[in-house]
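Novice: Would you be able to build a 3D model of this:
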Amino acid sequence: MLEQLDFYGLSDQGRHRDTNEDCYIAQSIGRREAVLLAAIDGVGGYEGGEVAAGIAQETVIALLSGSAQAETVLTEPVLAEPVQQINEAITEANNRIYEKARTDAILSAMGCVLTVAIADPVARRVYYGHVGDTRLYLWSEGELRKLSRDHSIVGLFEDLGQLTEEEAMQHPKRNEILRLLGRDLQQPNDENFINTGTADFVPGDMLLLCSDGLTDLVTKKEISLVLSHELSVKAKAQALVDAANQAGGHDNITVVLAHFRQ
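Specialist: Predicted structure coming up:
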């Protein structure tokens, strides 16, 4: 059962940004081969966005890797209540960012968006939580399917089929987000703040978590082509980042991959 997942995370400054306000998580949790994954995109300008993303990263790791069950029946999830615990970790990260922003005028506008996932090959499930316009995709049987829902007007119209992918990528308001961590204090289980879910995750499948620095510039077709190649997850992540930079590299670019080997 060990070493069934290959995973890798990569974050790049891009070609036009002075700093990188993105960060990620890609690490094993518990004593089984489950992994904690996240793509985090800071907002609020320079130091603020970077600080907010760092708080979210630190909080999610502390609450979810620390909650992983060391001894579990193999058919049980690596966390007692994965979706609920992801929800609580994101809520806590939000509240810590909010409180930090209130103590420092320089950081007053800071926030972040994020997508968090736990891939559990024993349970053959992925559990996730999401706020903003970072994304979670499932690559399965040659098809790339978006599991998360964008919290932006443009993303909403794209998800509803009212905008094509190309129209959404070129829309002047594509980066105007409706939800982010750090704006207000939150309570867990608010569906108007965090979207959560779970999906099958079986041998041969791959997860992609990414910031909009990738998806604003690289189409699903182009992403699918990279994922279909017989490359390591490290090489695939680098290829996706390179594609975004070659397309302009206008923003920070973060890519996290987890492949369930057959």
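Novice: When you work out contacts or count neighbours from here on, use the C-alpha atoms and nothing else.
Specialist: Noted.
Novice: Just the terminal-to-terminal distance for stretch 164-182.
Specialist: By CA to CA, to the nearest Å, the extent of stretch 164-182 from end to end equals 31 Å.
Novice: again, but for stretch 186-204
Specialist: By CA to CA, the extent of stretch 186-204 from end to end equals 37 Å.
Novice: Not counting the helix or strand residue 98 falls within itself, show me its contacts.
Specialist: According to DSSP states H and E, residue 98 maps onto helix 82-103. For helix 82-103, contacts defined as CA atoms under 8 Å, 6 or more residues apart in numbering pick out 52, 55-56, 59-60, 63-64, 79, 107-111, 116-118, 127-129, 181-189, 194, 196-198.
Novice: now stretch 136-143
Specialist: With CA under 8 Å, 6+ apart as the test, stretch 136-143 has contacts from 115, 144-148, 204-210, 224, 227-228.
Novice: go with 6 Å
Specialist: Stretch 136-143 is contacted by residues 144, 145, 146, 147, 148, 205, 206, 207, 208, 209 when judged by CA atoms under 6 Å, 6 or more residues apart in numbering.
Novice: Looking at those residues, which are in strands?
Specialist: Using DSSP state E, the members of those that fall in strands are 144, 145, 146, 206, 207, 208, 209.
Novice: Buried only: go through these for me.
Specialist: Among these, those classed as buried by neighbour count (16 or more other CA atoms under 10 Å) are 144, 146, 206, 207, 208, 209.
Novice: how far away is the fifth one from residue 109?
Specialist: It stands for residue 208. Counting by CA to CA - residue 208 and residue 109 are separated by 29 Å.
Novice: Next, the second sequence, to be compared with the first:
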Amino acid sequence: MIVADGMGGSSGGQLASQTLVDTIARIFNEQPRPINDPEAFLGYAIMQAHEAVIRKGLKHNPPLNPGTTCVVCLLQNGHAWWAHVGDSRLYLFRYGERVFRTKDHSYVEYLLKSGEISKQEAINHPKRNQITRCVGNTIRPLEITYGSEMELLSGDVLLLCTDGLWSGMPDKQIGKMLLADTLDNALSDMASQAEQNSPSSCDNITAVAVRLLSNASPYEEAASAHKKNREDSEAEAVVATPAAQAQELDELGQAINDIQKAFREYEDELLDKPRHDIDTSANHNIPRSAKEKL
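Specialist: Okay, here's the model as predicted:
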């Protein structure tokens, strides 16, 4: 599950967010499943996306300095791992109640944490859209926040969304609306409600959610919603939904594994080289980036 909210002008924002989603999806596709070290995978994938966004910006004519937020969640065997940069959020709701949400990398979140402003003051703070970290668009080292492994229970809902959604309604209302019979209806209603509650200049509204129906299949119900609220938006949000993407990537991954298996069986005849001279393994070592643990 991936949600990215680009910035840096409409073209730069779209370039950054789409590059991030494409890069992480490609890297996910290259890994055998289940992924043995989810946290290392998330860090490596976001770091590679960071570098890809910068390269794309430099190659653009004229050069751009694009950036994007991101929140990425990996689901395996009834457990979830996540990482994020910026103010796109991950929520975990249980029976309609929020049991977890990520902390934004934003100036307002900093003021809240330090006690300089109240939650009520944060809602309409003039710098509420100012983020302190992003993917791309920076010469500083990328800083990623990682979450600890979370065990999911039947009925749990994971929601990934941009600030266009969560700034338009309180968390209690989000949790209540996620109790709807289907996530498709819930997200559609939430996006419409957030749009009505927000000022005319509000940001894009993008969300993706998955409800765990059983530990054996966390992808049994998934949905996404996206609204672009203004024609001259300076951000372009991109979402990768788990239902469609997981199926597509799993099928392609299986095909790649089949090809590699055949190659290992016949490589001596095909390449006329000793078997130990050739490494065809898909289990690449994934470097860890600098991490912030909650």
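Novice: Give me the TM-score for these two chains.
Specialist: Here the superposed chains carry a TM-score of 0.74, computed using TM-score structural alignment, normalised by the length of the first structure; 211 aligned residues with a CA RMSD of 2.0 Å.
Novice: about what we covered before: list just the nearest of the contacts of stretch 136-143 of the first structure to residue 38 of the first structure.
Specialist: Compare each of the contacts of stretch 136-143 of the first structure with residue 38 of the first structure using CA to CA and the shortest gap goes to residue 209, at 6.7 Å.
Novice: Look up the closest residue to that closest one, ignoring the ones flanking it.
Specialist: Spatial nearest neighbour of residue 209 of the first structure, excluding adjacent residues (CA to CA, 6 or more residues apart in numbering): residue 136 at 4.5 Å.
Novice: That neighbour looks like it's in a strand, true?
Specialist: Yes: according to DSSP: H, G, I helix; E, B strand; the rest coil, residue 136 of the first structure belongs to a strand.
Novice: What lines up with it in the second structure?
Specialist: The alignment partner of residue 136 of the first structure in the second structure, by TM-score structural alignment, is residue 90.
Novice: the strands in the stretch 51-200 of the first structure, which residues?
Specialist: For the stretch 51-200 of the first structure, the strands defined by DSSP state E, counting those that start in this stretch cover 111-120, 125-131, 135-140, 143-146, 195-200.
Novice: sorry, that was for the stretch 151-294 of the second structure
Specialist: Using DSSP E, counting those that start in this stretch, strands in the stretch 151-294 of the second structure cover 157-161, 205-211, 221-227, 237-240, 291-293.
Novice: I'd like to know which of those strands is closest to residue 267 of the second structure.
Specialist: strand 237-240 (36.4 Å).
Novice: Now do the closest one: which range of the first structure does it align onto?
Specialist: Across the first structure, nothing matches strand 237-240 of the second structure (TM-score structural alignment).
Novice: Ok, stretch 155-164 of the second structure next?
Specialist: Alignment of stretch 155-164 of the second structure against the first structure: residues 204-213, by TM-score structural alignment.
Novice: For the matching stretch, measure first residue to last.
Specialist: Terminal residues of stretch 204-213 of the first structure lie 26 Å apart, using CA to CA.
Novice: Other residues contacting it?
Specialist: With CA under 6 Å, 6+ apart as the criterion, stretch 204-213 of the first structure contacts 39, 134-140, 251-262.
Novice: try 8 Å this time
Specialist: Contacts of stretch 204-213 of the first structure (CA under 8 Å, 6+ apart): 22, 37-41, 115, 133-141, 244, 249-262.
Novice: Can you flag the buried ones in those residues?
Specialist: For the contacts of stretch 204-213 of the first structure, buried by 16+ other CA under 10 Å: 22, 37-41, 115, 133-140, 244, 249-260.
Novice: Would you mind finding the match for residue 54 of the second structure in the first structure?
Specialist: In the first structure, residue 54 of the second structure lands on residue 98 (TM-score structural alignment).
Novice: give me the number of residues near that match?
Specialist: Neighbouring residues of residue 98 of the first structure were enumerated by other CA atoms under 10 Å; the total is 23.
Novice: Report the separation between it and residue 91 of the first structure.
Specialist: As judged by CA to CA, residue 98 of the first structure and residue 91 of the first structure stand 11 Å apart.
Novice: Now check the first structure for the residue matching residue 39 of the second structure.
Specialist: Mapped onto the first structure by TM-score structural alignment, residue 39 of the second structure lines up with residue 83.
Novice: whoops, I mixed them up, residue 106 of the second structure
Specialist: So residue 106 of the second structure corresponds to residue 152, using TM-score structural alignment.
Novice: That's all I had, so thanks and see you.
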